[in-house]
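Chemist: Prediction below, plus the sequence it came from.
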Amino acid sequence: MHRFKDLEIWKRSRVFCSAIYKVTSNFPESEKFGLANQLRRAAVSIPSNIAEGSSRKSNKDFARFLQITLGSAFEIETQLLIASDLKFISDEDLESLLNELNSIIKMTSKFNTSLN
């Protein structure tokens, strides 16, 4: 069992989640239950799945939760690109968020590989 609070990917994904909440707070009101909600839910999913997976007794089970984490990350990437297409976020915010997301993806993938 791993201590999720000690994992750098969990710490960074929490900060990333806060950044998603901040940027989506500027979305149009009509998106409150649309794209903004989808982005927030997927962002919350990343640290949540890391935490839940860390409680599993086997590395194989934890790895399965990290795969779900990666799925959420790629979902966020798609949603951020759509938000950019719709001009809901600036190019600067998009670049910053995608850079951090890519770092989280790489860290998660490496950690997942180390569990196998």
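Modeler: Happy to help now that I have it.
Chemist: alpha carbons only for contacts and neighbour counts from here, please
Modeler: Fine.
Chemist: Identify the single longest helix in the protein, thanks.
Modeler: Scanning the chain for the longest helix, with DSSP state H as the assignment, gives helix 59-85.
Chemist: any idea how far that one is from the chain center?
Modeler: Offset of helix 59-85 from its chain centre (CA atoms, centre = their mean, to the nearest Å): 6 Å.
Chemist: And stretch 43-58, by the same measure?
Modeler: On CA atoms, centre = their mean, the centre of stretch 43-58 falls 12 Å from the chain's centre.
Chemist: another one to put next to it:
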Amino acid sequence: MAFKFEQLVVWQKAIELSGTVHELTLTFPKEEAFILTAQIKRAADSISPNIAEGSTGQSNAEFGRFLGYAIRSSIEVVSCLYIGKRRNIINDTDFKKLYSDVEQIIKMTQALRNSLG
């Protein structure tokens, strides 16, 4: 692994989340393609790039700023999960699993940001 971010477990988990969200959205109704599907995928897909971009050649303050963006995107995923559950698109099992995954990513990202000083 050539880049610092590739060794970050939180980045690896964010990549996994992106794949899981993508797979879940394949089950969404077609009428959600440009609404919830696009929104949750964009949010999930932006977590890992923000972690990666901030980690490479940036100051700790700049890295912290990008980690903040990753946290915001994670929170957006949680909100989309609630919308999907409310619309009966996401079942309880998938909701709980993804919610837990995102919660873990948020905690890890916050801890990383706090460690920067």
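Modeler: Alright, I've got the coordinates. Given the structure is predicted, the values throughout are model-derived calculations rather than measurements.
Chemist: Fetch the TM-score of the aligned pair.
Modeler: Comparing the two superposed chains by TM-score structural alignment, normalised by the length of the first structure, the resulting TM-score equals 0.96, with 115 aligned residues with a CA RMSD of 0.9 Å.
Chemist: looking at it, Thr108 of the first structure is touching Leu7, isn't it?
Modeler: No - using CA atoms under 8 Å, Thr108 of the first structure is not in contact with Leu7, being 10.2 Å away.
Chemist: Between these two, tell me which one has more neighbours.
Modeler: Thr108 (23 against 14; other CA atoms under 10 Å).
Chemist: Show me what the longest helix of the first structure is packed up against.
Modeler: helix 35-54, helix 91-115 (3 or more CA pairs under 8 Å, 6 or more residues apart in numbering; DSSP states H and E).
Chemist: Ok, which of those helices comes nearest Ile76 of the first structure?
Modeler: Across these, Ile76 of the first structure has its closest neighbour in helix 35-54 (6.0 Å, CA to CA).
Chemist: which parts of that closest one are buried?
Modeler: By neighbour count with 16 or more other CA atoms under 10 Å, helix 35-54 of the first structure contains the buried residues 35-36, 38-51, 53-54.
Chemist: Tell me the counterpart of Leu17 of the second structure in the first structure.
Modeler: In the first structure, Leu17 of the second structure lines up with Phe16, judged by TM-score structural alignment.
Chemist: what's near enough to touch its match?
Modeler: 43, 97, 100-101 (CA atoms under 8 Å, 6 or more residues apart in numbering).
Chemist: Look up how far Val77 of the second structure lies from the corresponding residue of the second structure for Ala83 of the first structure.
Modeler: Alignment note (TM-score structural alignment): Ala83 of the first structure maps to Gly84 of the second structure. Note on Gly84 of the second structure: its distance to Val77 of the second structure, by CA to CA, to the nearest Å, is 10 Å.
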